[in-house]
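Peer 1: Please find the sequence and the predicted model below.
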Amino acid sequence: MIDQVEIPEFHPYAELFLVTYLSQGLRVKGYLAIPAGEGPFPLLVYCRGGIRNVGMTRLAWVSRFVSEGYIVFAPFYRGNRGGEGREDFGGEDRHDVLDALSWLSELSQVNKSEIHLFGFSRGAIMALFAAMEFPFVKSVIVWGGVSDLALTYEERIDLRRMLKRVVGDSPQKVPEAYAWRSPIYRVDELSCPVLLVHGTKDEQVGIEHSLRLAAALKDNGKTYTCLFYEGWGHFFSAAVWEEAFSRMFQWCRGQ
């Protein structure tokens, strides 16, 4: 981390900072929330979904997570909110999580045996790849998460132009580029438990992503838990969100 600026009036029992750090030599930005007290505290890295201004980090979620006593880091990914570079949907921008984990794990306030990753939507790509690279990660939560980018291309006609531009072309033309961005093909490298949370009627990231990921985890002898919410889509009602978050943190504490 090379710079931090406190953002006032965020939470009565936590501090929030806008931080700048280096990822592959690029200045990248994100939020760092730290609970009041001496710590050390568990760490939750919140990998947002979407791309650029679509799906940007939700401060309400950062606040909810820090209220559980976690230090929360939420990278914006490169090219966003004044950061350098250009986001590329789980390509080189995965280093925005990898490089952050290198300095986050050295913070004195962080309990190094309690580092968890949370990936929402396409943020699941970032979280899963980071868990593969860092064996000290204790668990990873995949929430409405993308596991196979070629499947996203099939499902989301509205995203095909963006995917062709960012990835290089269609999965038929550059299958290796889509596979490289698809953590489902590398689940054998995971060493931590995985929690899969998904709405069964999700039309933005179909539940097939979680079903295929669960099958791959099972085939590779990995530990995983599924929380599937019948009838819900990519976003839940406030009451269902709260219930799901509570179950998620209960699961984290049990790992």
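Peer 2: On my side now, so go ahead. Numbers count the residues shown, from 1 in each chain.
Peer 1: CA atoms for contacts and neighbours, from now on please.
Peer 2: OK.
Peer 1: and the nearest residue to Gly69 once chain neighbours are set aside, what does it touch?
Peer 2: Excluding the flanking residues, the one nearest Gly69 by Cα to Cα, 6 or more residues apart in numbering is Pro35, at 6.1 Å. Each residue near Pro35 by Cα atoms under 8 Å, 6 or more residues apart in numbering is listed here: Tyr13, Ala14, Glu15, Phe41, Val66, Ser67, Gly69, Tyr70, Ile71.
Peer 1: Which of those ranks first by neighbour count?
Peer 2: Ile71 (29 neighbours; other Cα atoms under 10 Å).
Peer 1: Spit out the contact partners of that one.
Peer 2: Applying Cα under 8 Å, 6+ apart, the residues contacting Ile71 are Leu32, Ala33, Ile34, Pro35, Phe41, Pro42, Leu43, Leu44, Val110.
Peer 1: The fifth one reaches Ser67, doesn't it?
Peer 2: The reference is to Phe41. No: using Cα atoms under 8 Å, Phe41 makes no contact with Ser67, being 11.7 Å away.
Peer 1: neighbours around Gln172, how many?
Peer 2: Neighbour tally, Gln172, other Cα under 10 Å: 9.
Peer 1: So it, which state does it fall into?
Peer 2: For Gln172, the secondary-structure state derived from DSSP: H, G, I helix; E, B strand; the rest coil is coil.
Peer 1: and here's the other structure:
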Amino acid sequence: MKEAFSILGILLSAIGLFLSIWVITPAPFYFLLPLAVGAPEVCHWLLLLNTTAFVVLLFNLQGSWLQYVGLGISVVGIILSLLPFVQIPTAQQQMQLTMEKQLGQSYSRTILQQEYFGRSYPFNLIDAFKGIHIGEIRYTPNIEFASPDGVSLRLNIYRPPQVGQYPGIIVIHGGGWQSGSAESNADFSRYMAARGYTVFAITYRYAPAYKFPAQLDDVRSALTFIQKHAAEYEIDINRIALLGRSAGGQLAMLAGYQQNPLPVRAVISYYGPSNLAKGYREPPTPDPLNVRSVLEAFLGGTPDQVPEQYTKASPINYVNRPLPPTLLIHGSRDHITRISFPRMLLQSLQNAGNQAILLEIPWAEHAFDYIFNGPSNQLALYHTERFLAWALKHIGK
């Protein structure tokens, strides 16, 4: 029996180490990207796996060198899976200080009004295992808002359970401008609706069949549709925020920084690209997505071939004007959109006199929030809630 448990422990230790090593290892190829993205976000499960392997081996130790190797492997796995945990307190403290510094006294007053917020803590281990409670909502899917070139574009609406008029969040999905859907990251949309927002999750036409600015035109079409149907869908058009992820973050910033059918009170970009020409010339290393090919498909060529396209599609080129407050959330280990780019955008926004915040998550990769209850998204959600409450809900705005 001990021999069987020993074999099990060795097997578990090997699996645990293989999975845990992606907490610190970037993906060299696209098919490995889910491991690099997901490992830090399931570190609590990896810690449990590695600890289980260690305990199984320890209690069935018979002096075999293979067992000692397994114990050593388990220890390494435990250390790797602990890395995100040990960084959470410092990361949260830095995020909180950044929010208070950039948004000032009005934000500090708002965060004391806890009725605006669903979560009173930035990270909860029980939620990491059990999942974040979402709550009851009303859901209206699959509404066509436009059909350019015969392409049916649809949106999903998430509303609080009670009829009323609510501040609105327009959510724009990622996918390299080539994929994704209005159903992406649905847990976030449901969560925010349960906490007093009307959320519109929209989609757009995809590259390479449709080049920029088709995608931005589609976002504006959605905003026009929402404006026309504001009363029907219970949205206060004077309290609107745009939120996008990755490619959707780029579109959210472009729409928020230019004239559009609705007044935008806040812009939130999760790991969105902001300087596309520079991103093309300085791709990440490693580059599992092949960033240059994605940009060429979206914009129709290289920066030398279509320089105007890259200029028009880069949010950093629109910062020298009064803009709504911007919240940027980015993983420091992002190997799709490098952390240097949101740092540059932050500096440009602030130099132009605009309110802007960059929250960095030290252990996180691109698309970290696809695991809704992971440590990265718990931190991001905590501060996103408060930023939205400050921008859209609090008295005096």
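Peer 2: Sure, I can see it. Nothing here was measured: the structure is a model prediction, and the numbers come from that model.
Peer 1: Which of the contacts of Ile71 of structure 1 fall within strands?
Peer 2: Leu32, Ala33, Ile34, Pro35, Phe41, Pro42, Leu43, Leu44, Val110 (DSSP state E).
Peer 1: With distance to Arg156 of structure 1 as new columns, can those residues be given to me in CSV?
Peer 2: Shown next, in CSV, are those (distance: Cα to Cα, whole Å):
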residue, distance to Arg156 of structure 1
Leu32, 32
Ala33, 34
Ile34, 37
Pro35, 39
Phe41, 39
Pro42, 36
Leu43, 33
Leu44, 29
Val110, 38
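Peer 1: quick check: longest helix of structure 1.
Peer 2: helix 238-253 (DSSP state H).
Peer 1: Might you report the residue contacts of the residue mapped onto Trp251 of structure 1 from structure 2?
Peer 2: Alignment note: Trp251 of structure 1 maps to Phe387 in structure 2; criterion TM-score structural alignment. Contacts for Phe387 of structure 2 were tallied using Cα under 8 Å, 6+ apart; they are Leu327.
Peer 1: Next one: the residue with the largest distance to the centre of structure 1 relative to His11 of structure 1, how far apart?
Peer 2: For structure 1, the C-alpha farthest from the mean C-alpha position belongs to Lys173; by Cα atoms, centre = their mean, that distance is 27.8 Å. Lys173 of structure 1 is 48 Å from His11 of structure 1, where distance means Cα to Cα, to the nearest Å.
Peer 1: same check, this time on Ser108 of structure 1
Peer 2: On the measure of Cα to Cα, Ser108 of structure 1 and His11 of structure 1 end up 21 Å apart.
Peer 1: And the two? Which one has more around it.
Peer 2: His11 (17 against 12).
Peer 1: Where in structure 2 does stretch 221-230 of structure 1 fall?
Peer 2: Residue span in structure 2 matched to stretch 221-230 of structure 1, by TM-score structural alignment: 353-362.
Peer 1: For the matching stretch, measure first residue to last.
Peer 2: Terminal-residue distance, stretch 353-362 of structure 2 (Cα to Cα): 27 Å.
Peer 1: still on that earlier bit, closest one of the contacts of Ile71 of structure 1 to Glu189 of structure 1?
Peer 2: Set against Glu189 of structure 1, the nearest of the contacts of Ile71 of structure 1 by Cα to Cα is Leu44 (20.6 Å).
Peer 1: what about the aligned partner of that closest one in structure 2, how many neighbours?
Peer 2: Alignment note: Leu44 of structure 1 maps to Ile169 in structure 2; criterion TM-score structural alignment. Ile169 of structure 2: 27 surrounding residues under other Cα under 10 Å.
Peer 1: got the contact list for Ile169 of structure 2?
Peer 2: Applying Cα under 8 Å, 6+ apart, the residues near Ile169 of structure 2 are Tyr197, Thr198, Val199, Phe200, Ile240, Ala241, Leu242, Leu243.
Peer 1: at 6 Å what do you get?
Peer 2: Residues near Ile169 of structure 2 by Cα atoms under 6 Å, 6 or more residues apart in numbering: Val199, Ile240, Ala241, Leu242.
Peer 1: which of those residues tops the neighbour count?
Peer 2: Val199 (31 neighbours).
Peer 1: can you tell me the helix or strand for the residue mapped onto that one from structure 1?
Peer 2: Under the alignment (TM-score structural alignment), Val199 of structure 2 maps onto Val72 of structure 1. Per DSSP states H and E, Val72 of structure 1 falls inside strand 71-75.
Peer 1: between the helix or strand that comes right after that strand and strand 71-75, how many degrees?
Peer 2: Using DSSP H and E, the helix or strand that follows strand 71-75 of structure 1 in sequence is helix 95-104. Put simply, helix 95-104 of structure 1 runs at 150 degrees to strand 71-75, going by axes from the mean of the first three to the mean of the last three Cα atoms, to 10 degrees.
Peer 1: in the superposition, what's the average offset of helix 95-104 of structure 1 relative to structure 2?
Peer 2: Superposed on structure 2, helix 95-104 of structure 1 shows a mean distance to its aligned partners of 1.2 Å (mean Cα distance after the TM-score superposition for structure 1).
Peer 1: wait, what's in contact with the residue nearest the centre of structure 2?
Peer 2: In structure 2, the centroid-proximal residue (Cα atoms, centre = their mean) is Tyr270; its distance is 4.1 Å. By Cα under 6 Å, 6+ apart, the residues touching Tyr270 of structure 2 are Arg245, Gly249, Ile329.
Peer 1: Mind filtering those down to those shared with structure 1?
Peer 2: Among those, the ones still in contact in structure 1 (both residues aligned by TM-score structural alignment, their matches' Cα atoms under 6 Å) are Arg245, Ile329.
Peer 1: Great, nothing more from me.
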